[in-house]
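**Student:** predicted structure and sequence below. I'll ask about it afterward.
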Amino acid sequence: MNPRHALIAAALVTIAGATTAQQAPTSMPAQDDEEKCYGVAKAGQNDCASSDGAHGCSGQAAKDNMPTEWKYVPKGTCEKQGGKTTPPAAK
């Protein structure tokens, strides 16, 4: 590898690393005072993948309050909001 190719390769690695470091994770992990709550996420406001495998990313809930969609809520508030802390049974 000649010096020019090495310089170009180093520049590309630097750019790729900087781009990756700036990207935020799609879902934040739960804090100790939070729990997953199924059935309370509004359309497009779910925190991660659906329990039925319909999609694998946050923000992709198609409808409000789908039982397979979840979001993090403060512990002890899920059922008060009409949700459940366990995923629905698989069919």
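**Tutor:** Yep, that arrived.
**Student:** okay, CA-based contacts and neighbour counts for the rest of this
**Tutor:** OK.
**Student:** contacts only, for Thr86.
**Tutor:** 36-38 (C-alpha atoms under 8 Å, 6 or more residues apart in numbering).
**Student:** who wins for neighbours among those?
**Tutor:** Cys37 (29 neighbours; other C-alpha atoms under 10 Å).
**Student:** one more to weigh against that first structure:
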Amino acid sequence: MNTRISALTLGAAVASALSLAAIAAPAHAAEGEKVHCYGVAKAGENDCANKAAGHSCATQSKVDYSGQDFKALTKEACEAAKGSLTAYEGSNPAMAAKK
């Protein structure tokens, strides 16, 4: 009987640990959450665009670093690339200067 109780106790401990890990996982996942980063995609390399861009979606951009087209990046990567979290008119001057 002691063996059976120990097995049940061990099973409960493992189940508790797994449920705690599942609760903590969403907070960790949010750190790497992707955002729409406008003005960082070369022509034909965009993930999508806002409605004003004149096309429907991925790989259809005709302009390098358009403020209307975005790539899905983490917020940190977007900031490092000098992108914007909102769409805007024109091209990204920070990216154009790198050419």
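**Tutor:** Nice, thanks for sending it over. Predicted model, so just to flag it, every value in this text is computed and none were measured.
**Student:** TM-score of the superposition?
**Tutor:** Once superposed, chain against chain, the TM-score is 0.56 (TM-score structural alignment, normalised by the length of the first structure); 59 aligned residues with a C-alpha RMSD of 2.0 Å.
**Student:** now render the contacts of Thr86 of the first structure as TSV, adding secondary structure and distance to Ala16 of the first structure.
**Tutor:** As requested, the contacts of Thr86 of the first structure are arranged in TSV below (DSSP: H, G, I helix; E, B strand; the rest coil; distance: C-alpha to C-alpha, whole Å):
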residue	secondary structure	distance to Ala16 of the first structure
Lys36	strand	33
Cys37	strand	36
Tyr38	strand	36
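**Student:** which one of those is nearest Gln81 of the first structure?
**Tutor:** Gln81 of the first structure lies nearest to Cys37 out of these, by C-alpha to C-alpha, at 9.0 Å.
**Student:** and stretch 10-25 of the first structure, which stretch of the second structure?
**Tutor:** Stretch 10-25 of the first structure corresponds to no residues in the second structure, going by TM-score structural alignment.
**Student:** Lys84 of the first structure touches Cys37, doesn't it?
**Tutor:** Yes. Counting by C-alpha atoms under 8 Å, Cys37 is a contact partner of Lys84 of the first structure at 5.5 Å.
**Student:** residues that sit against both of those two, list them.
**Tutor:** Counting by C-alpha under 8 Å, 6+ apart, the shared contacts of Lys84 of the first structure and Cys37 are Cys78.
**Student:** which of the contacts of Thr86 of the first structure sits closest to Ser51 of the first structure?
**Tutor:** Using C-alpha to C-alpha, the contacts of Thr86 of the first structure come closest to Ser51 of the first structure at Tyr38, 9.0 Å.
**Student:** give the contact list for that closest one.
**Tutor:** By C-alpha under 8 Å, 6+ apart, the neighbours of Tyr38 of the first structure are 65-71, 83-87.
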